[in-house]
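Trainee: show me how the following folds:
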Amino acid sequence: MEAREELRVGFVGAGRMAQGLAQGVVRAGKVKAANILASAPSDRNLGAFQDLGCRTTHCNSEVLQHCTLVFLTTKPHLLPEVLQQIAPAVTRDHIIVSVAAGVTLQTLQQLLPAGTKVLRVVPNLPCVVQEGAVVFARGSCAGEQEATLLKSLLSACGLCEETPESYMDIHTGLSGSGVAYVYLFAEALAEGAVKMGMPSALANKIAAQTLLGAAKMILETGEHPAKLRNDVCTPGGTTIHALHELEKGALRATIMNAVEAATTRAHELGER
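Mentor: This next block holds a predicted model:
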């Protein structure tokens, strides 16, 4: 394995998620910007990599020629064609990390040369601001060394955990799609304040900080959310009256149903 400061990382595909992952590892000092090479068919997304100090190309195979660890960050329906392009350049020294939603490790291993070290990653959008939630699983030829390296790199983008591949659709329902549930909740929270007379800009800012603070308390205290929720409630106070309204609206059941629906859909898409 290359020394960390000399690790060369490639991105086949240069969209927003690729940009977020690159920003995370560069800003955390995990990889030098000059040691990152990104490819895309046009210049539309490559400017963000160039602004970061990374190198760019229009040739996917060139990324394999110059980089040891390569993220496949193309759209899922494009991945089979991309794998066909790069397969001749893949060697046993490469670590191939797929970020393509729904494309299984089995499929990746079938489309790449035998013995390729393959891992699959499911990030979420807040990786762009280095506060993401990422899970990954390894293929049959990827070992502890590759898993440790990937976790070290992606921890720069937020929380990163290795899981069985079977958890990945659940992660999509919980965290990938879950970001949108939180945005919807934040929007409703702020609109409630606007209804009561607070300016919209201030309400949005306070709603966002409220969500950030609550999430940080869960992570840093290790307490169950129910315990922290109970700590906020006082007998006959404002919070318990508000929670009663949320219970009447079946908030918990609705959110659980949303996670289930998104997980099921992710599984369906993966079977196509």
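Trainee: all contacts plus neighbour counts: C-alpha atoms, from now on.
Mentor: Will do.
Trainee: show me the strands in the stretch 1-150 of the chain, by range?
Mentor: Secondary structure of the stretch 1-150 of the chain, counting by DSSP state E, counting those that start in this stretch: strands at 9-12, 36-39, 55-57, 69-72, 95-98, 117-122, 132-138.
Trainee: could I get those as a markdown table with mean neighbour count and distance to Gln84?
Mentor: A markdown table is the format used below for those (neighbours: other CA atoms under 10 Å; distance: least, CA to CA, whole Å):
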| stretch | mean neighbour count | distance to Gln84 |
| --- | --- | --- |
| strand 9-12 | 28 | 13 |
| strand 36-39 | 27 | 16 |
| strand 55-57 | 19 | 18 |
| strand 69-72 | 24 | 13 |
| strand 95-98 | 24 | 14 |
| strand 117-122 | 25 | 15 |
| strand 132-138 | 23 | 21 |
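Trainee: turn those into a markdown table, including distance to His241.
Mentor: Below are those laid out as a markdown table (distance: least, CA to CA, whole Å):
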| stretch | distance to His241 |
| --- | --- |
| strand 9-12 | 51 |
| strand 36-39 | 53 |
| strand 55-57 | 56 |
| strand 69-72 | 49 |
| strand 95-98 | 47 |
| strand 117-122 | 38 |
| strand 132-138 | 32 |
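Trainee: so who does Leu211 touch?
Mentor: Each residue near Leu211 by CA atoms under 8 Å, 6 or more residues apart in numbering is listed here: Ala186.
Trainee: sticking with it, tell me its helix or strand.
Mentor: Secondary structure assigned from DSSP states H and E places Leu211 in helix 200-221.
Trainee: let's see this one next, to set against the first:
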Amino acid sequence: MGQTLLGGLLRAGRDPASVLVVDRRAGRARELHERFGVRVVAAGVGAGAGEGVAAVRSADTVVVAVKPQDIAELLDALAPHLRDDVLLVSLAAGVTTAAVEARLRPGTAVVRVMPNTPSLVDEGMAGLAGGSSVSDEDLATAEQLMRSCGRAVVLPEKHLDAVTALSGSGPAYVFYVVEAMVEAGVLLGLPRATATELVVQTVVGAGAMLRETGQHPTVLREQVTSPAGTTAAALRQLDDSGVRAALVSAVEAAWARSRQLSGD
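Mentor: Reported below is the predicted structural model:
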């Protein structure tokens, strides 16, 4: 996700010379420099951090894009080198702003972000929540950062588990349905490549209709559903199979798991 955000920033017009990437793997750092033209520093964390991590002392915004289990050690290494007025944006899933703030200088501005994988194609959706010391300007900066690879919404942190369940995990639900529809097409005799093309474009088109028309999904669904027609027959089967209830339960399960991981 860090590389995705980096690519989005540069496509949005950010000067590569203004971006510093710190990566614990020297080979990876060289790869990012060669691909994006940004400044890079290879640095470990903890006892192996050395002066590499100290390179962040000049940054006014620091984005932490690591796995949740790695963030505590990284923050401990970063903390002595961060500016007093720095904005720290955390992409670590399930790690609360309070947990991040506890390892930094009191008063450090922290914004927690829950992005999703369509950010890879600049169609991401991110939820942002500010910590106890963020200003409106800090939130606006973080929001602009995430909008470089999609859309973003700012909301209270108590809602980020729901964001995780809906948009964070949401692409997987869509891919799951696409898989099933493609398999149905193959079952009905279509070549797999043709079935895939039909389903993928249908999903893309349906999503575009939702966004561009602004109409409620119920209205759009009813426009496709003729009385006693093929769509009506399919929808009746979905209702009889409890698909709607299963989707609601699935999102609720993801929400519950997110709360568990964040310690709520």
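Trainee: quick one on the thing from earlier: matching residues in the second structure for the helix holding Leu211 of the first structure?
Mentor: Under TM-score structural alignment, the alignment places helix 200-221 of the first structure onto residues 192-213 of the second structure.
Trainee: buried residues of the helix holding Leu211 of the first structure, list them for me.
Mentor: Neighbour-count burial for helix 200-221 of the first structure, with 16 or more other CA atoms under 10 Å as criterion, is recorded at 203-204, 206-208.
Trainee: same check, this time on stretch 28-44 of the first structure
Mentor: Of the residues in stretch 28-44 of the first structure, those scored as buried under the neighbour-count criterion (16+ other CA under 10 Å) are 30-33, 35-40.
Trainee: now, which of those residues sits nearest Glu144 of the first structure?
Mentor: Nearest to Glu144 of the first structure among the buried residues of stretch 28-44 of the first structure is Lys30, at 18.6 Å by CA to CA.
Trainee: separation between Glu34 of the second structure and Ala180 of the second structure?
Mentor: Here the criterion is CA to CA, to the nearest Å. By it, Glu34 of the second structure lies 40 Å from Ala180 of the second structure.
Trainee: next one: Phe36 of the second structure
Mentor: Relative to Ala180 of the second structure, Phe36 of the second structure is positioned 37 Å away (criterion: CA to CA).
Trainee: next one: Val66 of the second structure
Mentor: Using CA to CA, one gets 33 Å for the distance from Val66 of the second structure to Ala180 of the second structure.
Trainee: before we move on, what about Leu5 of the second structure?
Mentor: Counting by CA to CA, the gap between Leu5 of the second structure and Ala180 of the second structure amounts to 31 Å.
Trainee: what do we get in the first structure for Leu128 of the second structure?
Mentor: Under the alignment (TM-score structural alignment), Leu128 of the second structure pairs with Phe136 of the first structure.
Trainee: find the nearest non-adjacent residue to that match, please.
Mentor: Among residues not flanking Phe136 of the first structure along the chain, Val121 sits closest, at 4.3 Å (CA to CA, 6 or more residues apart in numbering).
Trainee: same check on Val63 of the first structure?
Mentor: In this structure, Val63 of the first structure finds its nearest non-sequential neighbour in Gly10, 5.6 Å apart by CA to CA, 6+ apart.
Trainee: ok, Thr164 of the second structure - contacts?
Mentor: Counting by CA under 8 Å, 6+ apart, Thr164 of the second structure touches 114, 254-255, 258.
Trainee: returning to that earlier point: between the strands of the stretch 1-150 of the first structure, which one is closest to Arg252 of the first structure.
Mentor: strand 132-138 (21.5 Å).
Trainee: now the closest one: how far from the chain's centre is it?
Mentor: For strand 132-138 of the first structure, the distance from its own C-alpha centre to the chain's C-alpha centre is 7 Å (CA atoms, centre = their mean, to the nearest Å).
Trainee: got the angle for it vs strand 117-122?
Mentor: 150 degrees (axes from the mean of the first three to the mean of the last three CA atoms, to 10 degrees).
Trainee: most widely separated two among the contacts of Thr164 of the second structure?
Mentor: Of all pairs drawn from those, the widest gap by CA to CA lies between Met114 and Ala254 and measures 13.7 Å.
Trainee: before we move on, the earlier item: pretty sure the match of Leu128 of the second structure is in contact with Glu162, am I right?
Mentor: Yes - under the criterion of CA atoms under 8 Å, Phe136 of the first structure makes contact with Glu162 at 4.9 Å.
Trainee: and Ala114 of the first structure, what's its match in the second structure?
Mentor: Using TM-score structural alignment to pair residues, one finds that Ala114 of the first structure aligns to Pro106 in the second structure.
Trainee: how close does its match sit to Lys158 of the second structure?
Mentor: Using CA to CA, one obtains 22 Å as the distance from Pro106 of the second structure to Lys158 of the second structure.
Trainee: pick out whichever of Val66 and Ala180 of the second structure has more residues nearby.
Mentor: Shown here are Val66 of the second structure and Ala180; by other CA atoms under 10 Å, Val66 has more neighbours (15 against 12).
Trainee: the more buried one matches what in the first structure?
Mentor: Aligned by TM-score structural alignment, Val66 of the second structure pairs with Thr74 of the first structure.
Trainee: just checking, its match touches Ala100?
Mentor: Yes - distance between Thr74 of the first structure and Ala100: 6.5 Å, which falls inside the contact criterion (CA under 8 Å).
Trainee: distance of Gly24 of the first structure from Leu153 of the first structure?
Mentor: If you measure Gly24 of the first structure against Leu153 of the first structure using CA to CA, the figure is 8 Å.
Trainee: hmm, what's the outermost residue in the second structure?
Mentor: With distances taken as CA atoms, centre = their mean, the residue sitting farthest from the centre of the second structure turns out to be Ala228, at 40.7 Å.
Trainee: check which helix or strand covers that one.
Mentor: Take DSSP H and E as the rule and Ala228 of the second structure turns out to sit in neither a helix nor a strand.
Trainee: what's around the aligned partner of Arg244 of the second structure in the first structure, how many residues?
Mentor: For Arg244 of the second structure, the aligned residue in the first structure is Arg252 (criterion: TM-score structural alignment). Around Arg252 of the first structure there are 11 other residues, counting by other CA under 10 Å.
Trainee: on average, how far is the helix or strand where Arg252 of the first structure lies from the matching bit in the second structure?
Mentor: For Arg252 of the first structure, the enclosing helix or strand under DSSP H and E is helix 251-270. When the second structure is superposed, helix 251-270 of the first structure averages 0.5 Å from its matched positions, counting by mean CA distance after the TM-score superposition for the first structure.
Trainee: residues of that helix that come out buried?
Mentor: Neighbour-count burial for helix 251-270 of the first structure flags 258-260, 262-264, 266-267 (criterion: 16+ other CA under 10 Å).
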